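A.B. asks: Below is the structure, and that's it, no one-letter string:
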């Protein structure tokens, strides 16, 4: 029997505890496990870096939500990304990344993977021809975000999957902004989905984590080996907190989207705002693709003011929107990407506009959010 998204979020990998009947699976806060005999661990559990029942529950749940056969979780989104790179790439391989990638992803490729012998190029994820033109004989990964962070560009996952197949490469989709509730890249042809579970999946700004979801058995085995060998796993309490958060993902995302749509319309009409980036707007260049592959358009909005000083002033003036990095929590956040989340890209081809403001629209009362932006914009 197949189940709906909300049912899977609450039940997949989360059967009541068989010993006590506890409805919520327990936190297995242990580092090691008693064995019945030498080389005979119970249920395969030996050491919690290698496997832990709470982490297994989270991995099973996230795989179900993304329609994947395999799920692996990590200590952070970047830990997941690093494990993927080292599991599938070798020195001499080439990777294509977005030309407006998340600053941490850019830093990982430019400052870490490049020193290990991985070359990389940038391409606009919304420009299929640009991506195709950057493919080389050594391209191993086509790595996209859709929507991108922070400019909310939209990549056509199905079209880019075709390019990756033709090149003998893997299409990796960072699905953090959309969450599995709004978009399921594997069903559109992607090979691997990446999440910072810190964001919408956890949803409460109280736990850091990452995940990789995929269907390929061979690649999954490589990833499991590296997950254990490199050891950047999430602890059982972090896994439990993330499971707690994911149960309400569907209802939270609906409210994030409701609020963000109203905020986007408010910003479009405001005289001090020169440009709004939100794929739910019909004038957004990626709107038609977003309609095709997303359930709704998410809670992330970026906008420009035409003046870097004014952009910083707005960030420093809000009262309900908290000035902070990260995104995807129940509370609304505001930030200046150029000096905060994307500072690592300063001076590079991925540098973001200095007058850009990014909003993570939370689930507060919408009238309070609009009033706060109105007073901050002045």
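C.D. replies: Perfect, thanks for sending it. Quick caveat: nothing in here was measured; it's all calculated off a predicted structure.
A.B. asks: From now on I want contacts and neighbour counts done on CA atoms only, so please keep to that.
C.D. replies: Noted.
A.B. asks: Would you mark the buried spots in stretch 364-378?
C.D. replies: By 16 or more other C-alpha atoms under 10 Å, the buried positions in stretch 364-378 come out as 364, 366, 369-370, 372-373, 376-377.
A.B. asks: So which of these belong to helices?
C.D. replies: Among the buried residues of stretch 364-378, the residues falling in helices (DSSP state H) are 366, 369-370, 372-373, 376-377.
A.B. asks: who touches stretch 269-283?
C.D. replies: Contacts of stretch 269-283 with the rest of the structure, by C-alpha atoms under 8 Å, 6 or more residues apart in numbering, involve 147, 151-154, 261, 264, 267-268, 284-288, 290, 296-297, 300-306, 377.
A.B. asks: Also stretch 114-127?
C.D. replies: By C-alpha under 8 Å, 6+ apart, stretch 114-127 touches 89-100, 109-110, 113, 130-131, 134, 144-146, 153-156, 286.
A.B. asks: In addition, the following structure is provided for comparison:
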């Protein structure tokens, strides 16, 4: 029977029930494993920790179930996205990366791919897009980080595929419960599992999912050759955290809806973006394309000094550069070199009581206006 998001998240990747065993077995901590002294390494039997570990295979099974494809986990989101870039692109190829997406993805592409003979072009998430003639890979991030613009994944994927290219979607912000890029025609769904997917702000993780067996094999071989594997304890923590994903996303989205209404009417705020708000320019496409809206909101205060006052006055909002965690956090993006206004804040709603969060945000905004 069809299962709901909460049920799928709780049961994803768990082994068959065995009396006396835990629901989720603990992490397997090993570098070398015993080999058959005569036959040597055997298929399906762990031989060496860089290529074989049942703990991260269980996590791959779980994420693969939620994304709807074969999953390869990595030590971080950057390790995952660079694996896609460096395995799909060759000298003479062209890649398009988000002009308004995660800045380190754009920085890596601009600093390292041209030396390999790859032409790097950029496009804003909401468009317009250049011609896809000769484009080997289109990398999208939707919603974009930090601007929260959205693009039509299905339409762009069809246009790129018609010209023989591939499409990858950074699915970090929505998670597979909020959006399934492979269902929309993307060849890769790539994400940082550090953020909302695991949600406890206690590990680094990344992954790539695809439905193409050859692409999956290439990505897995790259991971094994470069050694960008997650630690088994981190993989176990990530799998443990998936069980509450639906609950966390539900509360975060409810908090985002309440926070956005306050922000939209507060005199200290110059602009606000959240695709779940009917007045947002991305609302219509978000409703059609996404399964749920994440709890990340972007707003702009007057300047850096206003943001400084905002943080000083808040009692609940942590200053942190990640997002999607249990704790509400905020980040002034210009401090990292993002091409954004000095007062732009990426605000990640946690799972605190909505009334408490709204009250704290209101008094922080009042202080920012002074």
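C.D. replies: Nice, thanks for sending it over. This structure is a prediction, so every number in the text was calculated from the model and none was measured.
A.B. asks: Can you give me the TM-score here?
C.D. replies: Once superposed, the chains reach a TM-score of 0.94 (TM-score structural alignment, normalised by the length of structure 2), with 365 aligned residues with a C-alpha RMSD of 1.7 Å.
A.B. asks: ok, residue 334 of structure 2 touching residue 344?
C.D. replies: Yes. Residue 334 of structure 2 lies in contact with residue 344 (C-alpha atoms under 8 Å); the separation is 7.2 Å.
A.B. asks: So if I had to pick from those two, which one is more boxed in?
C.D. replies: residue 344 (26 against 15; other C-alpha atoms under 10 Å).
A.B. asks: for the closest residue in space to the more buried one that isn't next to it in sequence, what are its contacts?
C.D. replies: With C-alpha to C-alpha, 6 or more residues apart in numbering as the criterion, residue 344 of structure 2 has its nearest non-adjacent residue at 4.2 Å, and that residue is residue 300. Contact partners of residue 300 of structure 2, counting by C-alpha under 8 Å, 6+ apart, are 269-272, 341, 343-345.
A.B. asks: same check, this time on residue 68 of structure 2
C.D. replies: 180, 182-183, 211 are the contacts of residue 68 of structure 2 under C-alpha under 8 Å, 6+ apart.
A.B. asks: Still touching in structure 1? Go through these.
C.D. replies: Here is what carries over to structure 1 from those, by both residues aligned by TM-score structural alignment, their matches' C-alpha atoms under 8 Å: 180, 182-183.
A.B. asks: one step back: could you check which residue of structure 1 pairs with the residue nearest to residue 344 of structure 2?
C.D. replies: If you follow residue 300 of structure 2 across to structure 1 using TM-score structural alignment, you land on residue 304.
A.B. asks: how near is residue 126 of structure 2 to residue 287 of structure 2?
C.D. replies: Separation of residue 126 of structure 2 from residue 287 of structure 2 (C-alpha to C-alpha, to the nearest Å): 15 Å.
A.B. asks: More neighbours: these two, which one.
C.D. replies: Between residue 126 of structure 2 and residue 287, counting by other C-alpha under 10 Å, residue 126 is the more crowded of the two (18 against 14).
A.B. asks: With adjacent residues omitted, what lies nearest to the more buried one?
C.D. replies: Using C-alpha to C-alpha, 6+ apart, the nearest residue to residue 126 of structure 2 is residue 151, at 5.3 Å.
A.B. asks: Go ahead and confirm that neighbour touches residue 139.
C.D. replies: No. Contact criterion C-alpha under 8 Å: residue 151 of structure 2 and residue 139 do not qualify, at 11.5 Å.
A.B. asks: got the contact list for the alignment partner in structure 1 of residue 361 of structure 2?
C.D. replies: Applying TM-score structural alignment, one finds that residue 361 of structure 2 aligns to residue 373 in structure 1. For residue 373 of structure 1, the contacting residues are residue 318, by C-alpha under 8 Å, 6+ apart.
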